[in-house]
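**Student:** No letters, just coordinates:
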C-alpha cells in the first residue's frame, strides 16, 4: 500500500526520491512527503494528495543534500492530511521516519511518551517511532532504532535518517517489504523494487526481524537481537520503460494492450510439443508427486482470487483433481484443516499481499506444501513459497489488475495441462490445448484492436447506476472479475451472480434501468444461458452479452463477440472485452482510472 524510497550517495537525493515516489504511486496512497538531510538539519516537505501536489510545494531551487527518505501514505491511523503525512520527525527535527504497516501498541507508547512531556504533532502511530528513536541520541542510529523496535508490537517496513549523522539510512522489516538497492557508490532503500529501476544494479530483500544499516559504499544486516545476517543480492529484473505510459492516456489502457506480449512471456519455454504437455520447472514436482495430489486449494484476494476460481475449474476439468479457490483473507481465520495430499497454490501480483502471505504461513506451519503464482520476482510470497510460477507479465502500474489476471489464468491453464497429462489427459487433447494456448496472444491482440465495437455496451453502462454480471461454470469467474473491474475503476455498483442462481433471489432486482452483462460462450451450456437471458428479458431487464460469433440471442441490446478458441480457454478471451468495457465506462464518467479512490495495488496490512 504505502511506498518507501530512500537514497544515500553522492548525487542530489531529492530528484531520485521524487522519481521513486512516482514509480510507487501505483500502490495507492493519499499523501506524500520527503525529508532530506543537509549540514546537520532536516528539510521536510509533505502534502495531502498526489505526488504532484508535493512536487508543486517544493522550493524551486530544490533541496540540497545527498541523503533522504520519501513516502506515499495510505491512511490507517489519522485521516489524510498534511500533518499526518510521512515523514514524521522527533521534537528536535533531527530524526525522520517513514513507515508502512501498523504499530498495534501505539496508543500505549503514545501515552507513555506524552507523560514524559513529548508533544505529538500528528494522529499517526508512526510518529511514536520517531520519538522512541530520538530518546537515545547517544546510541548509533542503528542501535537506537533497534532499541525502539524492541518496544513495538505490529507490522512495519521502515526507513530512518538522522540529520546529525547523514551517512546512513537504517531500514527494518517485520511484515512490510523492504528492498535494498545497490548502485555505484550509492545505495537505495524501497518498499518495492520498481522504485529502483534504472539506478540499482542488484537488490537484497530484508526478511522479517531484520534491520539494515545502508551506507553509500555498502550495507550490513542484523537481526533485532544483534546477530549478523549474510544477505545475498540478486540482479534487479525489469525495465524502467514499464513505468512510462508512452502514447497511452492511462497505464490501465497500456497494460491491456500489453497482454499479447505478456502472455507470450508467460508461455515462453513452457510448451512441450514433444509430449503434448506443459512444463513448469519452478513447481519442482516430479510426476510421481503429481500423482499423489488428491486436492488443490487456491488462495488469493480480489482479482487474484477470481483468477484462482478459473484456475480451479481448469484443474478439475483437465486433471480431474478436486480443486477449490477461496479468499486468502478468510482462510486462516477458520482454523483450516491442512492435508498432506493437498497442493496449496497462493496467487499474488505483487507477491506482498499480507492476507495471502499469512495464509501461506498458516499452511506451512501445519506442514502443508505451497506453490506461488506471482508476478514480482524476488517478492516476499515468492521467497516464502520457495517454488512456483513467475508470470513474467512485466510491471503492472495501474491499481486494477488486467494483464496480470490474464497471465495468471494462462499459468493455471499450464498447470492444469501438466497435471492432466500426468493423469488421464490424452496426448491428442494435450496437443489441442497447446495449439489453443499458442493462439491466445494474437487472439487477444485482435480483441484489443476492436475496442471501438464496445461503444454500445459502454453507452448503456455509463447511464446506469447498477449492473449485474452473470455466467455459468468458468463463465462465473469471468463475471466476477468483470463486475470487480467495473466497480473498482468506474465506481458503479456491480454484482456478479452464477447464472443458475439468478432465480434463487437476485431475479427480484431485475429492472428496466439495470443492465445485465452475460458471459455467453457457445458451449454445452448455451441453451441454459439463453433460458436465463429470457428470464431477464421477461422482466424488462436490458441484456449485454460477451459471446462467440454466430450466437443468436433474442432481445440483446448490445453484444461483443470474441474469437473462438478451445472451450477451456474461452474464459481467458472473454475477460479481455470486460477489461476494455470497464476502462471505457470509467473514461466516460471521468474517473481517476489508474488510481481509483480507496484502493491500493499492494495490500500489505490487514
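**Tutor:** All right, it came through fine. A quick note: this is a predicted structure, and the numbers were derived from the prediction, not measured. Residues are numbered from 1 along each chain as shown.
**Student:** From here on, just use CA atoms for contacts and neighbour counts.
**Tutor:** Noted.
**Student:** Can you point out the buried residues in stretch 37-49?
**Tutor:** Across stretch 37-49, burial judged by 16 or more other Cα atoms under 10 Å covers 37-38, 41-49.
**Student:** And stretch 537-553, by the same measure?
**Tutor:** Going by neighbour count (16+ other Cα under 10 Å), the buried part of stretch 537-553 is 537, 540-548.
**Student:** and if you look at stretch 372-380?
**Tutor:** Within stretch 372-380, the residues that count as buried by 16+ other Cα under 10 Å are 372-380.
**Student:** Need the nearest residue in space to residue 532, chain neighbours excluded.
**Tutor:** The shortest distance from residue 532 to any non-neighbouring residue, by Cα to Cα, 6 or more residues apart in numbering, is to residue 499 (6.8 Å).
**Student:** cool, residue 68 as well?
**Tutor:** Leaving aside its sequence neighbours, residue 68 sits nearest to residue 36 (Cα to Cα, 6+ apart; 4.1 Å).
**Student:** is it true that that neighbour touches residue 13?
**Tutor:** Yes. Between residue 36 and residue 13 a contact is recorded at 7.1 Å, counting by Cα atoms under 8 Å.
**Student:** When those two are compared, which one has more neighbours?
**Tutor:** residue 36 (28 against 23; other Cα atoms under 10 Å).
**Student:** Where does the more buried one sit: helix, strand or coil?
**Tutor:** When classified by DSSP: H, G, I helix; E, B strand; the rest coil, residue 36 comes out as strand.
**Student:** ok, it to residue 96 distance?
**Tutor:** From residue 36 across to residue 96, the span is 9 Å (Cα to Cα, to the nearest Å).
**Student:** for residue 314, same thing?
**Tutor:** 50 Å.
**Student:** ok, now residue 258?
**Tutor:** Taking Cα to Cα, one finds residue 258 at 40 Å from residue 96.
**Student:** Out of these two, name the residue with the larger neighbour count.
**Tutor:** Taking other Cα under 10 Å, residue 258 and residue 96 do not tie; residue 96 has more neighbours (31 against 20).
**Student:** For the more buried one, give me its contacts.
**Tutor:** Residue 96 is in contact with 35, 42, 87-90, 130, 160-162, counting by Cα atoms under 8 Å, 6 or more residues apart in numbering.
**Student:** Mind listing what's buried along the strand or helix carrying residue 560?
**Tutor:** In this structure, residue 560 sits in strand 558-561 according to DSSP states H and E. Residues of strand 558-561 classed as buried by neighbour count (16+ other Cα under 10 Å): 558-561.
**Student:** let's bring in a second one:
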C-alpha cells in the first residue's frame, strides 16, 4: 500500500509532488522520495528518506529544484526493509520509476538482469522494473515500457521519467489503481484522486493493460493491444473531506468496499498455482518449529480474536495440529502450560495491542517460537515476533475493524495451507483446490458488495430494535460473534453472538417478537442443523434475518428477511457472510445518526491494559 504522484506542466513540480504525497498520507507509508527532471541541466535528481514526509522536506529544504516534471512516491515495505535505499523512486542510468504493487516473477527477472550486468542497489521487486525498462530503451521510452510491462507477472502501477525523453511521463497500470488528472497546460498521474484534486477536477481512470503518455498539453492512452484509445474524462465534484474518503460517506463504508482489493494484496506473491504451494519465506527461520509443533496457541483481542477462532477451524483442518484460541487479557494471567513445542500466534491489526504484546513476551520467555499476523510494518509485535505475516489491508481509519478482519482470515487460510505443506497433511490436489477457492474470494466479495442497498433497506426495518441475537455454526460461529460486535460498536444496539447449537442452553428464553435473530445459514455441512435452529426461533414467534445461499427457496419462506450470497465452500462463505454483517451494522448506525467512524468510548489501538 503506497502512493504515487506524477506531474508535468509549467509549475514547480517539487511543490506539487510533495503536496500530492501529503494528501495520500492517510494510506500509510514508511518512506518517501522524489525524482525531478531538472530543466536546465536535463538530468534527473532523486532524493529519498525514511519516515514521514517532513523528513523528506527537511532533506530538500536547501535545494533549489528547477523542475517542471517529476514523480513522487510514499512506500509501505513489502520487499525489503523501510530504508532509504529501498525507498522509491528507483533509478537506472537516466530513468527513474515509482511503482505500486507486487511483481511475482521479480527473482527470475532479477537474475536475467544481473547476468546482463545490471547492479541492484535495493532489496525491492520494484527496482527490477526500472532496470528492465532501461534494458529495452533505445530512444523511445514508451516502447521500452511496453516491452518491459509485457514481461511482468503480478500487479503494478508505474510512472516513469527519462532524461532521453524529458517532455513526457509514461504511466502504466495492471491490477493496481492509477488515475490521470487532466489540467490546463499540465497533467497528472496518481494512485488516488485526492492527491491532485486541488489542481484538477477532470480525471481519466486507466484500465488494466493501459499505458499513458503524459505531456504538459496532452494525454495519449494505449490499451493492452497497443492500440490508441480514448478514455472518458470524469468530473469529480468532491470536497476535501469527501476526497479523502473517495466519495464514500464514511471511512468504514469505504473500507468495507476496499476488502476485495485488500484480500488480493494480501495474497500477492504468496502462492504458486503451478506447484499448488503457498510461499511464506518470512517464516523460513521458524519452519522447523512449525513443522514439529505439538500445539498452536492463537492469542488476540476483539475482532482479531474472532479471526483467531476462524483460524482454529482452518489450521486444525489443513494442518492437523491442535489449536487453542485465547483472549490476550486472560491468557496473561492463566497458569499457561507452554514449552518449546508450542507455537504462539499473535493476531493484532496495529501491532501495539498491549495485552497481546505482553502475552507474546511471556510466551517467548517460556521458550515458544512466536508468530504474528499484523497490519503495521515496524510495530512492536512485528519487531519482536520470530516470524510475521503481514495483512496488506492498508490503513484502517474507521475504529470498527472491517478489512483488517478479512485480511487476517486470509493470512490464516494461507498459513493453514502452508502448514499442511510442511507437515504433509495436505496433498497437492487438496492444496490446489483450496488455493483456487481462496483466489476466488475477491470476485465473490464484489458480488456481495452489490447487495449494499438491499441490506440498507433491511436495516431501515430493523434499526429501532433494542436487542439482537446473532447465530452461526462451525466456521460461521465466529462470524456471528463478529457481526454482533460490529452492531454493538457503532449502532449501540445490544447484540449477542452465539454458536447456534447453544441457543437452547439459555438464549432461547429471550426469543420473542421484540428480538430479531440474525442467522448465518448458507449451505454447509451443518446446514440442516442451522435450519432446525431457525425453526426453533420461528416456533416462538421470533423474527429471523438470514444470509442464505442463492436459490435457497426453502429458507426464504421461513425467514422475515433474507440476503442471498453466491454458493461457495464453507471456508469462503466466512468472507461473504462477514461483508453482509458489516453492511448491516454500518447502515443501522448511519440511519440512527451515530458517528460511524469514531464510536463513543472506543479507540483504534488499545495500547494500555
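**Tutor:** Alright, I've got the coordinates. Keep in mind it's a predicted model, so treat the numbers as computed, not measured.
**Student:** what sits in contact with each of residue 36 and residue 96 of the first structure?
**Tutor:** Both residue 36 of the first structure and residue 96 are in contact with residue 42, where contact means Cα under 8 Å, 6+ apart.
**Student:** about what we covered before: and the buried residues of stretch 537-553 of the first structure, which is closest to residue 405 of the first structure?
**Tutor:** residue 546 (17.9 Å; Cα to Cα).
**Student:** Tell me the counterpart of the residue nearest to residue 68 of the first structure in the second structure.
**Tutor:** Here residue 36 of the first structure stays unmatched in the second structure, going by TM-score structural alignment.
**Student:** And residue 36 of the first structure, how close does it get to residue 451 of the first structure?
**Tutor:** Going from residue 36 of the first structure to residue 451 of the first structure by Cα to Cα gives 46 Å.
**Student:** and the strand holding residue 560 of the first structure, what does it pack onto?
**Tutor:** Packing partners of strand 558-561 of the first structure (3 or more Cα pairs under 8 Å, 6 or more residues apart in numbering; DSSP states H and E): helix 455-462, strand 543-547.
**Student:** Tell me which of the ones you listed sits nearest to residue 3 of the first structure.
**Tutor:** helix 455-462 (33.2 Å).
**Student:** Now do the next helix or strand after that closest one against strand 543-547, angle only.
**Tutor:** Next helix or strand after helix 455-462 of the first structure toward the C-terminus (DSSP H and E): strand 466-471. Between strand 466-471 of the first structure and strand 543-547, the angle comes out at 40 degrees (axes from the mean of the first three to the mean of the last three Cα atoms, to 10 degrees).
**Student:** circling back: what about the helix or strand just after the strand holding residue 560 of the first structure, how far off from the second structure?
**Tutor:** Next in sequence after strand 558-561 of the first structure, counting helices and strands by DSSP H and E, comes helix 570-589. Here helix 570-589 of the first structure, set against the second structure after superposition, deviates by a mean of 0.9 Å using mean Cα distance after the TM-score superposition for the first structure.
**Student:** what angle do helix 570-589 of the first structure and strand 543-547 make?
**Tutor:** Angle between the axes of helix 570-589 of the first structure and strand 543-547 is 140 degrees (criterion: the same axes, to 10 degrees).
**Student:** what residues are up against the aligned partner of residue 577 of the first structure in the second structure?
**Tutor:** In the second structure, the residue paired with residue 577 of the first structure according to TM-score structural alignment is residue 580. By Cα under 8 Å, 6+ apart, the contact list for residue 580 of the second structure reads 448, 455, 547, 563.
**Student:** now those in CSV, with distance to residue 52 of the second structure?
**Tutor:** Formatted as CSV, the contacts of residue 580 of the second structure follow (distance: Cα to Cα, whole Å):
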residue, distance to residue 52 of the second structure
448, 37
455, 40
547, 44
563, 44
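**Student:** May I ask which of the contacts of residue 96 of the first structure has the most neighbours?
**Tutor:** When neighbours are counted by other Cα under 10 Å, residue 35 leads these with 33 neighbours.
**Student:** Next, the contact list for that one, please.
**Tutor:** When contacts are counted by Cα under 8 Å, 6+ apart, residue 35 of the first structure is found next to 42-45, 68-70, 87, 96.
**Student:** of all those, which comes closest to residue 20 of the first structure?
**Tutor:** Using Cα to Cα, residue 70 comes nearest to residue 20 of the first structure of the contacts of residue 35 of the first structure, at 8.4 Å.
**Student:** ok, now how distant is the nearest residue to residue 16 of the first structure once chain neighbours are set aside from residue 204 of the first structure?
**Tutor:** Distance criterion Cα to Cα, 6+ apart; nearest residue to residue 16 of the first structure, sequence neighbours excluded, is residue 7 at 7.4 Å. Separation of residue 7 of the first structure from residue 204 of the first structure (Cα to Cα): 15 Å.
**Student:** so is the closest residue to residue 398 of the first structure other than its chain neighbours in a helix, a strand, or just coil?
**Tutor:** Among residues not flanking residue 398 of the first structure along the chain, residue 594 sits closest, at 4.5 Å (Cα to Cα, 6+ apart). What three-state DSSP gives for residue 594 of the first structure is coil.
**Student:** Burial check on residue 594 of the first structure, number of neighbours?
**Tutor:** By other Cα under 10 Å, 20 other residues sit near residue 594 of the first structure.
**Student:** Looking at the second structure, name the residue matched to it.
**Tutor:** Aligned against the second structure - with TM-score structural alignment as the criterion - residue 594 of the first structure pairs with residue 597.
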